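Q: take this sequence and fold it.
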Amino acid sequence: MSNYIAKASKLPSNQFDHFYKGGNRIGKLRNGPGGPMRPEEWIASTTTRFGETVNGLSKLENGQLLRDVIASDPNNWLGEKHIAKFGASTEILVKLLDPDQRLPVHYHPNVSFAKENLHMNHGKTEAWIILDAPVGAKVGIGFKEKMNKADVAAMVANHDSAGLLKSLVFKEVKAGDAIFVPAGVVHAIESGIFVLELQEPTDLSILLEWDGFAVDGDKDGHLNLGFDTALDALRLTPLSMDELKVIITKFDIGGQRSGAIFNSVANPFFRADYLTADHAKIESGFGIFLALSGEGSMIFDNDQPLEIKQGDAVVIPYSAGGFTLSDCSGVLSRPPAV
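A: Okay, here's the model as predicted:
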């Protein structure tokens, strides 16, 4: 592998086909191909699609895989403290989602289930940052009332999409909302909601329905575990009012107020900050910045300034040092603090 000096770099678009339909907003924002079956972009991804070896991995502008570049120089990319705590894993996967149809009702396993059943070091706790949404659009999160495994299994076996949707709590969302989604909690996203998603670095999803989607859930909906085992990863109890207060937050999208997007419940998994030009310097550390508005620059302690504009996605190594922004705003996604 040729040597690649760790430096802040803009990332080319990284989209590929999925089982649900996408709109044109990722292509428009990121100058990527977009297209009707490309509803996702995986940004600064060192994670592959479930069961695959390369698909999903991000490339740098020179064509090298970010995963390989980080593996060849983890100290500069991640920092010694991060490596001491997490090893050479970036600990994070960032995506853009632009569904042009409702996402199916599904959920993700937590780390203990993933270790026991899949021999993986991460589950898939995730969070959604709402960038845009049609008026009245909703997300489903959690069951309305306590369920039992047999009843859920029957709805899955009977392809009872109506029953599954009826069982969910739906919340209206708009731009500037953010929702932390614990692993195990059932969820769905309605069509037209443009999301920046942070998650643990896996591709572990269990489908409870799939009619109308380009996937065979009987074959591919249960992580090759069978639904009897896969359903053990599902949280059957509703989210409490106290939990809902903590996991749903708002931030000043399009405004001038910088700050953390999620409450501390997210901190063991990932961090996200809305940054504007008035934000204090961000400390050294691996990060992924998506510019949402403006045209300006990132000024680093130990790296060349980087000119950025709306739609640029930048991967930031630890060795670049702290940085400030000028004349633009966006979201900085980071692994847990060390």
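
Q: please count neighbours and contacts with C-alpha atoms only from this point.
A: Noted.

Q: would you map the helices across the protein?
A: Along the chain, counting by DSSP state H, helices occupy 25-30, 66-72, 74-78, 80-86, 111-118, 149-157, 161-167, 217-220, 227-230, 241-247.

Q: contacting residues around the third one?
A: When contacts are taken as Cα atoms under 8 Å, 6 or more residues apart in numbering, the neighbours of helix 74-78 outside the stretch itself are Ala6, Ile70, Ile83, Ala88, Thr90, Gly285, Phe286, Ile316, Pro317, Tyr318, Ser319.

Q: top of those residues by neighbour count?
A: Within the contacts of helix 74-78, neighbour counts (other Cα atoms under 10 Å) peak at Ile316, which reaches 27 neighbours.

Q: looking at the helices of the chain, which is nearest to Gly192?
A: Among these, the nearest to Gly192 by Cα to Cα is helix 25-30 (9.7 Å).

Q: from the chain's centroid, how far away is the closest one?
A: 16 Å (Cα atoms, centre = their mean, to the nearest Å).

Q: mind listing what's buried in that helix?
A: By 16 or more other Cα atoms under 10 Å, the buried positions in helix 25-30 come out as Arg25, Ile26, Gly27, Arg30.

Q: this one next, for a side-by-side:
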Amino acid sequence: MYQEPIFLQPIFQERIWGGQKLHTEFHYTIPYEKTGEAWAISAHENGPSKIINGELKGQTLLHAWNNHGELFNKTVDNKEAYPLLIKILDANDNLSVQVHPDDQYAREVANEAYGKTECWYVLSAEEEAELIIGHHAQTREELENMIDQGKWDDLLRRVKVKAGDFVYVPSGTIHAIGKGIVILETQQSSDITYRVYDYDRTDAAGNTRELHLKEAKEVTTVPHETPQLTQEVVDKQGLTEKKLVEEKYFTVYHWDLNGEAELERTADFLQVSIVEGEATITTDNQTHNIKKGDHFIIPATIQYYKLAGNATFIVSHTS
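A: This is a model prediction of the structure:
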């Protein structure tokens, strides 16, 4: 089964802060005026991607994970949920300031399989665009007081970003994506968000969105810790591989293809997103054209494959 990549169709999510860039920059047919997220590689029950080729065409990635473990080198007795989730986010407005729990809190309190550690590769950013990443409180008491008093300018740590920047966001990190930024997010497969501040926005009915201050105070890391990443670069024939992060839950790479590269799958399965350019992928004498906006999995049933063309990829696997 599957001597070719497993290609996936994104699931789109409407968000109050979303826009149209998933259409204008990626040429997706989007269903909402404010389309905020494309769940590109997802087996989460809240939005599983649909398989669009091969024997499982029309089924979801969730179905494949649960019923065809051989594609993921998954043993029969492995009952864990699919581990990762890949999204593209269009922040046409500021996202809420939020924080995510770790695995233990997620399982014990939120009834989710995983907590949410994530990372962001900035695909595009307007001039002066910025992220919120971390806070300035030195103790939990100081954090709670600043939240209760709404001292957001004093509390929140802001960082300007540009296309090509990479940010690692461990669980417990207060964060927000700012207006004018499009990112590719690699995260644990979790849909838990504890909202800390939402700029007092209201929906069409005049209602503010729910905040989760009790939970946010409990799960936020104090004081904020800035991760130190070691990013290795390796040349592989016509492909330059930069390891963006290798941490407990995932390893993420930036691949820059200029020419041809013959490669070997070195993890149980690879998640691949093309973020720029066009190329071909050849496996077992089958060649597929691939382009910006395509997302696929190289399953455990493929050992060797060849890429050719000029393209940029974000690639991930479980660590």
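
Q: possible to save the buried residues of helix 25-30 of structure 1 as CSV with distance to Ser326 of structure 1?
A: CSV is the format used below for these (distance: Cα to Cα, whole Å):
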residue, distance to Ser326 of structure 1
Arg25, 25
Ile26, 24
Gly27, 25
Arg30, 20
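
Q: for the helices of structure 1, which one sits closest to Gln199 of structure 1?
A: Nearest to Gln199 of structure 1, of these and by Cα to Cα, is helix 111-118 at 12.3 Å.

Q: check the offset of the closest one from the chain's centre.
A: Remark: helix 111-118 of structure 1 is offset 20 Å from the chain centroid, using Cα atoms, centre = their mean.

Q: and the strands in the stretch 101-250 of structure 1?
A: Applying DSSP state E, counting those that start in this stretch to the stretch 101-250 of structure 1 gives strands spanning 106-107, 126-132, 138-143, 168-172, 177-181, 187-189, 194-199, 206-207, 248-250.

Q: and the second one, which stretch of structure 2?
A: This means strand 126-132 of structure 1. Counting by TM-score structural alignment, strand 126-132 of structure 1 lines up with residues 118-124 of structure 2.

Q: touching the matching stretch from outside, list them.
A: Taking Cα under 8 Å, 6+ apart as the rule, stretch 118-124 of structure 2 contacts 161-171, 181-188, 275.

Q: need the strands of the stretch 101-250 of structure 1 in a markdown table (columns: mean neighbour count).
A: Below are the strands of the stretch 101-250 of structure 1 laid out as a markdown table (neighbours: other Cα atoms under 10 Å):
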| stretch | mean neighbour count |
| --- | --- |
| strand 106-107 | 24 |
| strand 126-132 | 23 |
| strand 138-143 | 22 |
| strand 168-172 | 17 |
| strand 177-181 | 24 |
| strand 187-189 | 22 |
| strand 194-199 | 25 |
| strand 206-207 | 24 |
| strand 248-250 | 17 |
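
Q: next, format those strands as TSV and append distance to Cys328 of structure 1.
A: Output for the strands of the stretch 101-250 of structure 1, formatted as TSV (distance: least, Cα to Cα, whole Å):
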stretch	distance to Cys328 of structure 1
strand 106-107	35
strand 126-132	16
strand 138-143	29
strand 168-172	29
strand 177-181	20
strand 187-189	29
strand 194-199	18
strand 206-207	38
strand 248-250	20
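
Q: do you know which of the ones you listed lies nearest Pro39 of structure 1?
A: strand 194-199 (9.6 Å).

Q: most widely separated two among the buried residues of helix 25-30 of structure 1?
A: Spanning the widest gap among these are Arg25 and Arg30, at 8.3 Å by Cα to Cα.
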